[in-house]
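Sequence first, then the predicted structure:
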Amino acid sequence: MGYILLAIFLYFVYRFTVGFVLPVMRTTAEVKRKVREMQSQQSGHSATDNSNQNIPHKPADKGEYIEFEEVKD
């Protein structure tokens, strides 16, 4: 009787590990890898942005302001 209970217990431990723990670990590792990639891309972009800050920028022309009135039907 003890071997049967032990076998059932080990089966449920195996199912829990394979069905829940391993996928969670894989997903966590994938998310961490993606975050590192995004951080490295951001640091690469910020380095190029900092080099362009020395160039004076002309303010963008926003055009004329046109007043309008709402027309109700």
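That came through, no problem.

rest of the way, CA atoms for contacts and neighbours
OK.

Can you check which helix is longest in the protein?
For the chain, the helix reaching the highest residue count under DSSP state H is reported as helix 22-51.

Pull out the buried positions in that one.
Using 16 or more other Cα atoms under 10 Å as the test for burial, helix 22-51 gives no buried residues.

Report all helices and strands that it contacts.
Under the contact definition 3 or more Cα pairs under 8 Å, 6 or more residues apart in numbering; DSSP states H and E, helix 22-51 sits against no other helix or strand.

any idea how far residue 28 lies from residue 35?
Taking Cα to Cα, to the nearest Å as the measure, residue 28 falls 11 Å from residue 35.

got another, please set it beside the one above:
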Amino acid sequence: MIYKGTAMDFYMCPEVSDHDHCRYCGDCVPSDQAYCSVECYHKDQAVIRKEKYKDLFWSAAALIGVAVILALGIIF
């Protein structure tokens, strides 16, 4: 979660009594919503997608590294 507000913003939501916080920006939202706007939803999805591809890249790099080490062990 990327929170862009201050620590006090978590406690300063007088306009929404039963509330939660936006998963992307941390603004107050009603408890049945995860995001404050469609824009925050799309930005959060982009961050999630980027992290997913980064994790996939490093997993592939690790597998290739293991394969190279095993291949060198067999050759030498």
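Arrived safely, thanks for sending. Keep in mind it's a predicted model, so treat the numbers as computed, not measured.

any idea what residue 26 of structure 1 aligns with in structure 2?
Residue 26 of structure 1 maps onto residue 49 in structure 2 when the alignment is built from TM-score structural alignment.

Distance check, its match against residue 66 of structure 2.
Spatial separation of residue 49 of structure 2 from residue 66 of structure 2 under the definition Cα to Cα is 26 Å.

And for residue 58 of structure 2?
Relative to residue 66 of structure 2, residue 58 of structure 2 is positioned 12 Å away (Cα to Cα).

Then residue 43 of structure 2?
From residue 43 of structure 2 across to residue 66 of structure 2, the span is 35 Å (Cα to Cα).

what's the matching range in structure 2 for stretch 35-51 of structure 1?
When structure 2 is aligned by TM-score structural alignment, the counterpart of stretch 35-51 of structure 1 is residues 58-74.

That stretch vs structure 1, average distance?
Between stretch 58-74 of structure 2 and its aligned partner residues in structure 1, the average distance after superposition works out to 0.7 Å, using mean Cα distance after the TM-score superposition for structure 1.

Quick one: residues in contact with that stretch.
With contact meaning Cα atoms under 8 Å, 6 or more residues apart in numbering, stretch 58-74 of structure 2 is reached by no other residue.

what does stretch 19-26 of structure 2 correspond to over in structure 1?
Structural correspondence for stretch 19-26 of structure 2: none found in structure 1, per TM-score structural alignment.

so whichever strand or helix holds residue 11 of structure 1 versus helix 22-51, what angle?
When elements are assigned from DSSP states H and E, residue 11 of structure 1 belongs to helix 2-16. Comparing the axes of helix 2-16 of structure 1 and helix 22-51 via axes from the mean of the first three to the mean of the last three Cα atoms, to 10 degrees yields an angle of 20 degrees.
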